[in-house]
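>>> Sequence plus the predicted model coming up.
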Amino acid sequence: MSFRIGMGYDIHRLVEGRPLILGGIAIPFSRGLLGHSDGDAVLHAVTDAILGGAALPDIGELFPDDDPSWEGADSGRLLGLAMEKVAEAGYRVRNVDINVLAERPKLSPFKEAIRDRVASLLRVPPVDVSIKAKTRERLDAVGRGEAIEVHCVALLMEESKS
């Protein structure tokens, strides 16, 4: 049995007039993430991590922001399509570890819901999804509350060939 590790990253600017969606969960906040799709930086980082683990093209290549068919797309759908490609490559997700960096809003009350949603999308038990919320201690754009940044590491397992 072989294992592969993938790393995903995303950052989006916070803007007025958009809902804040993280890990497929709507978070009550006065601003949301700017993006061609729904701007869900958590699911974008997870998507890139699993694609990277399988040595597949990244999210920007598969779902380019100059393609109008992806405008406003639900990032859960993008992750589902990426999961299909990972399965076709012979792998499945074993676990993911996600760091969300945001000065505001405070994400602790939403971590369990995000974990459960990400686990559902990845078809793994919630215990195989780690979500940590951190701040940048008021340093840089994230620390000034201008953006939200996400890092994700994914462990993939080779599917047994029967």
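Ah, there it is. As the structure is a prediction and not an experimental result, all values here were calculated from the model. Residues are numbered from 1 along each chain as shown.
>>> alpha carbons only for contacts and neighbour counts from here, please
OK.
>>> where does the residue nearest in space to the middle of the chain land in three-state SS?
Residue closest to the mean C-alpha point of the chain, counted by CA atoms, centre = their mean, is Leu43 at 2.2 Å. At Leu43, secondary structure determined by DSSP: H, G, I helix; E, B strand; the rest coil is helix.
>>> Report the spatially nearest residue to it, omitting neighbours in sequence.
Gly23 (5.4 Å; CA to CA, 6 or more residues apart in numbering).
>>> ok, that neighbour - how many residues close by?
Gly23 has 26 neighbouring residues, counting by other CA atoms under 10 Å.
>>> can you check the one 5 residues further on too?
Each residue near Pro28 was counted by other CA under 10 Å, and the total is 11.
>>> quick one: the residue nearest to it when sequence neighbours are not counted from Ser75, how far?
Nearest residue to Pro28, sequence neighbours excluded (CA to CA, 6+ apart): Leu20, at 7.0 Å. Computed as CA to CA, to the nearest Å, the Leu20 to Ser75 distance reads 12 Å.
>>> and here's the other structure:
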Amino acid sequence: MNLPRTGIGVDVHAYAPEGSDRVLMLGCLEWPGERGIEGHSDGDVAAHAACNALLSAAGLGDLGSVFGTDRPEMAGASGTQMLQHVLGMVDEAGFLIGNVAVQLVGKRPRIGPRREEMQAAMSLALGGAAVSVSAATTDGLGFTGRGEGLAGIATALVVPHDHLPT
């Protein structure tokens, strides 16, 4: 019998240099006035961690194998585009997304005021799947605590199509 499967995903990006014109994209949202993130794509650590978790759960590899930096067509790709692509891959592999939970680690931006908006944007990109977002700081420890970048950690649950009630 095919059982539900879980996956875990991590993504980390450094902030762009001070004065850079990179816009912060996080949780499929633009964050005006916040320092952007470096990356081959838009650097959305929330979306990237969610993609990694979904790919892991469905046994489809990882972000690098699907969206590697060796693929010029992925330059500047948005987290929304990546989540939509992974949704298609997960479905094609015979799974439905049960839920995705994302934990963001960093000093800024403050997630609370836009949490529901982030969850809705990520859910929309994933075809309506349940998405929850939480955040933590590291009390000044490590690169996230020093304000050098952001990290995202995600878990995902996928359920085989043939496991669903009829």
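Structure's in. What do you need? This one's a predicted model, so the numbers in the text were calculated from it and none came from an experiment.
>>> What would you report as the TM-score here?
After superposition, the two chains reach a TM-score (TM-score structural alignment, normalised by the length of the first structure) of 0.93; 160 aligned residues with a CA RMSD of 1.5 Å.
>>> thinking again about what came up before, in the second structure, what residue corresponds to the residue nearest to Leu43 of the first structure?
With TM-score structural alignment as the criterion, the equivalent of Gly23 of the first structure in the second structure is Gly27.
>>> go on, Glu137 of the first structure?
Per TM-score structural alignment, Glu137 of the first structure is aligned with Asp139.
>>> Is that match within a helix or a strand, and which one?
Using DSSP states H and E, Asp139 of the second structure sits within no helix or strand.
>>> ok, now which ones touch the closest residue to it other than its chain neighbours?
Of all residues not flanking Asp139 of the second structure in the chain, Gly145 sits nearest, at 6.1 Å (CA to CA, 6+ apart). For Gly145 of the second structure, the contacting residues are Gly106, Lys107, Thr137, Thr138, Asp139, by CA atoms under 8 Å, 6 or more residues apart in numbering.
>>> Show the contacting residues for the fourth one.
The neighbours of Thr138 of the second structure, taking CA under 8 Å, 6+ apart as the test, are Val105, Gly106, Lys107, Thr144, Gly145.
>>> can you pick the most crowded of those residues?
Ranked by the number of neighbours (other CA under 10 Å), those place Gly106 first, at 26 neighbours.
>>> quick one: contacts for it?
Ala135, Ala136, Thr137, Thr138, Thr144, Gly145, Gly147, Gly149, Leu150, Ala151.
>>> and if you look at Asp21 of the second structure?
Gly36.
>>> ditto for Val12 of the second structure
Per CA under 8 Å, 6+ apart, neighbours of Val12 of the second structure: Val45, Gly149, Leu150, Ala151, Gly152.
>>> One more pass at 7 Å, please.
By CA atoms under 7 Å, 6 or more residues apart in numbering, Val12 of the second structure lies in contact with Val45, Leu150, Ala151, Gly152.
>>> aligned partner of Ile148 of the first structure in the second structure?
Checking TM-score structural alignment: Ile148 of the first structure goes with Leu150.
>>> swap in His36 of the first structure?
Per TM-score structural alignment, His36 of the first structure is aligned with His40.
>>> That match in helix, strand or coil?
coil.
>>> again, but for Ala133 of the first structure
Going by three-state DSSP: Ala133 of the first structure is strand.
>>> Grab the nearest non-local neighbour of it.
The nearest residue in space to Ala133 of the first structure (CA to CA, 6+ apart) is Val100, at 4.8 Å.
>>> Now do that neighbour against Asp66 of the first structure, distance only.
26 Å.
>>> So for the two, which residue has more residues nearby?
The neighbour count for Val100 of the first structure versus Asp66, taken as other CA under 10 Å, is higher for Val100 (24 against 10).
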